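Participant: Sequence first, predicted coordinates after that:
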Amino acid sequence: MKSLWRGVYPAVTTQFREDESLDIDATLAHVDALIEGGVHGLIMLGTVGENCSLDAVEKADLLKATVDHIDGRMPVLTGVAEYTTSLACRFSQSAQDAGVDGLMVLPAMVYKSDARETISHFRTVASATDLPIMCYNNPISYSIDISPEMFDEMADEPKFVAIKESSEDTRRITDIRNRCGDRYTLLCGVDDLVLESLVLGAEGWVSGLVNAFPAENRLLWDLAQAGKWQEALDVYRWYTPLLHLDTLPKLVQYIKLANVECGFGAETVRAPRLPLVGAERAAILKVIRDAIATRPDTSQVQTDAALAS
């Protein structure tokens, strides 16, 4: 298998009503806004999509609705973040039945597996479906590191086609390339390391803040692809205070609040997460509103991108 997953991929927020019930229609409306903003594909039910806050039926319903809504216009992937390997296999089978184009697989949740156990988990999940897999490495949040040596060992499994690298160590991009060549499509998984990762050879990124600023994400991508590095750097410097929000424990609340400020969706989250209040809310709102007040013009670059596509 060869991955065609490159460019800007949002980790899409899942929308809830005020009573915390799943709102599929609102989620799909937000998906439409992301598409209009120029994203290249969708990742449903990632961390930002509150994967672990939905039950199995809700996940299947949301994926089926999304696949039907997209109707082949772009790739639809789903996060796979379960507590055991068998549950991850079961969910992956359900996702394949729903029609998704690929899986973004994490190590099993809670238990801190060693290298042998982690590789076994990924290989077993790969055997459960026919779908290509993006391996998600996020040792900062999940305390399990998939090293370049482990990816080299896993390279004989053709379903492993891409890596979402979120170790916060940009040296990993070069280390994986040096060890594995172009075996994997590499995507940056840390919002505020995007430009550095593109320079080092990443072929796109999975982003949280793209939910609120899809056109600006596409602008940054287009400028980088055109080799307009100074212009890309100018956009990146504007964007970075926002992108920092993706690296903090309350990233879901921060991103949903940014969504609301930009006119997308609601900020409702499922407990134990709670909406922001007080000084914390005021501080995050200032970051968001300062960025909105100074956001770059995206119209010309998007027009050029549409003409080139």
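Facilitator: The structure has been received and is ready for your questions. Numbering: from 1, shown residues only.

Participant: going forward, measure contacts and count neighbours with C-alpha atoms only.
Facilitator: Fine.

Participant: What are the contacting residues of the host helix or strand of Leu219?
Facilitator: Secondary structure from DSSP states H and E places Leu219 in helix 214-225. Residues from elsewhere that reach helix 214-225, judged by Cα atoms under 8 Å, 6 or more residues apart in numbering: 7-8, 34, 37-39, 195, 198, 204, 210, 229, 231-232, 235-236, 296, 298, 301-302, 305.

Participant: Show me just the buried residues among the residues you listed.
Facilitator: 7-8, 34, 37-39, 195, 198, 204, 210, 232, 235-236, 301-302 (16 or more other Cα atoms under 10 Å).

Participant: Which pair of these spans the longest distance?
Facilitator: Leu34 and Leu198 (21.3 Å; Cα to Cα).

Participant: Off-centre distance for stretch 246-258?
Facilitator: Taking the mean of its C-alpha atoms, stretch 246-258 sits 13 Å from the chain's own mean (Cα atoms, centre = their mean, to the nearest Å).

Participant: repeat for stretch 66-74
Facilitator: On Cα atoms, centre = their mean, the centre of stretch 66-74 falls 17 Å from the chain's centre.

Participant: want to compare, so here's the second one:
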Amino acid sequence: MASDWRGVFPAATTQFHDDESLDIPQTMKHVLHMIGQGVHGMIMLGTVGENCSLEYSEKLEVLRATVEAVGGKVPVLTGVAEYTTSLAQRFAEDAAKIGVDGLMVLPAMVYKSDPQETMTHFRAVANATDLPIMVYNNPVSYGVDITPEMFLELADEPKIVAIKESSENVRRITDLINLCGDRYTLLCGVDDLVLESIVLGAQGWISGLVNAFPAENRLLWDLATSGDYERAVEVYRWYTPLLHLDTHPKLVQYIKLAVQECGLGSEKTRAPRLALTGQEREQVLDVIRTGVANRPSLER
């Protein structure tokens, strides 16, 4: 099974009203803005989309609205982040009925599975759907590492077609290619390692800060993939202080604050995530506002 999941894919925010209810119109407005700025696909209900803060029915509501709003302009994927394998299978089935183009599947939440349990989880989800699957490897946040050797073992499952590599170890790109060849489409999942990952062979970038800076994300992608490394490094150095916001435990609050500062949505998150306050808020705002004030030219 092949996929065309290459280029810039936002891990889109889920927008909320002040009372924490879903703001579907603003979420869709933001999604369509990013598509208008040239992103290549859309991932709903990832970490930045606050997947685990939504009720099951709310997740499906977000996906229905997204599939309708996007209308096939770009591929739409959904995060699959559930507490049990059976619930992940059920969600995969329901998402397919809605019409998403693929699944970004995480290990089961909370329980730290061993390698055999982890691979069994992914195989079971694959068996429950006809959709192509991207495996999301983020041992830093979720405590389960899917090693290159495990991906080699999973290579006989045709529905697993891509890897979002977020181990924060850029060596993994090379290790995966050396071990698995071109079996998987590799996508960088750590914003402040993207240029290194592209040089080493990543074919896509699943980004958080793209929610606030979609045109700049596309610019950096185009420069790096066209071989204009001198300009790419220049843009990357401007962007890196902002991209560092993607690797903090409060990345959702940081990214949503950047979205708000750029006039593209609200910083509102669901508790237990709270709005930033005091010195922390001022420090993050300083990074955002400095970045906005010094935005690079979008000329390629």
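Facilitator: Here it is on my side, so go on. Please read these numbers as outputs of a predicted model, since none were measured by experiment.

Participant: if we can go back for a sec, quick one: which of the buried ones among the contacts of helix 214-225 of the first structure is nearest Pro249 of the first structure?
Facilitator: Relative to Pro249 of the first structure, and with distances defined as Cα to Cα, the nearest of these is Val210, at 17.7 Å.

Participant: Report the contact partners of the closest one.
Facilitator: Val210 of the first structure neighbours (Cα under 8 Å, 6+ apart): Pro10, Leu34, Glu216, Asn217.

Participant: now swap in Val190 of the first structure and tell me
Facilitator: Glu165, Ser166, Glu168, Trp205, Val206, Ser207, Asp246, Thr247.

Participant: if we go to 10 Å?
Facilitator: Going by Cα atoms under 10 Å, 6 or more residues apart in numbering, Val190 of the first structure touches 138, 164-170, 197, 205-208, 243-244, 246-247.

Participant: which of those residues still touch in the second structure?
Facilitator: Checked against the second structure using both residues aligned by TM-score structural alignment, their matches' Cα atoms under 10 Å, these keep these contacts: 138, 164-170, 197, 205-208, 243-244, 246-247.

Participant: And the buried ones among these, selectable in PyMOL?
Facilitator: The PyMOL selection below is limited to those of these classed as buried (16+ other Cα under 10 Å):
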select buried, resi 138+164+165+166+167+168+170+197+205+206+207+208+243+246+247
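
Participant: Could you list which of the kept ones among the contacts of Val190 of the first structure belong to helices?
Facilitator: Using DSSP state H, Ser197, Leu243 are the members of these that sit in helices.

Participant: what ranges do the strands span in the stretch 201-309 of the first structure?
Facilitator: 204-207 (DSSP state E, counting those that start in this stretch).

Participant: Could you say which helix or strand holds Ala33 of the first structure?
Facilitator: Assigned by DSSP H and E, Ala33 of the first structure falls in helix 24-36.

Participant: for that helix, the distance to its chain's centre please.
Facilitator: Taking mean C-alpha positions (Cα atoms, centre = their mean), helix 24-36 of the first structure and its chain are 15 Å apart.

Participant: The next helix or strand after that helix aligns to what range in the second structure?
Facilitator: Using DSSP H and E, the helix or strand that directly follows helix 24-36 of the first structure along the chain is strand 42-44. Residues 42-44 of the second structure are matched to strand 42-44 of the first structure when aligned by TM-score structural alignment.

Participant: For that stretch, give me the average deviation versus the first structure.
Facilitator: Aligned to the first structure and superposed, stretch 42-44 of the second structure gives a mean residue distance of 0.1 Å (mean Cα distance after the TM-score superposition for the first structure).

Participant: now Leu176 of the second structure: how far from Thr66 of the second structure?
Facilitator: 32 Å (Cα to Cα, to the nearest Å).

Participant: Those two: who's more crowded?
Facilitator: Thr66 (25 against 21; other Cα atoms under 10 Å).

Participant: Which positions in the first structure sit opposite the strand or helix carrying that one in the alignment?
Facilitator: Per DSSP H and E, Thr66 of the second structure falls inside helix 56-70. Aligned by TM-score structural alignment, helix 56-70 of the second structure falls on residues 56-70 of the first structure.

Participant: ok, average deviation of the matching stretch from the second structure?
Facilitator: Mean deviation for stretch 56-70 of the first structure: 0.7 Å (mean Cα distance after the TM-score superposition for the first structure).
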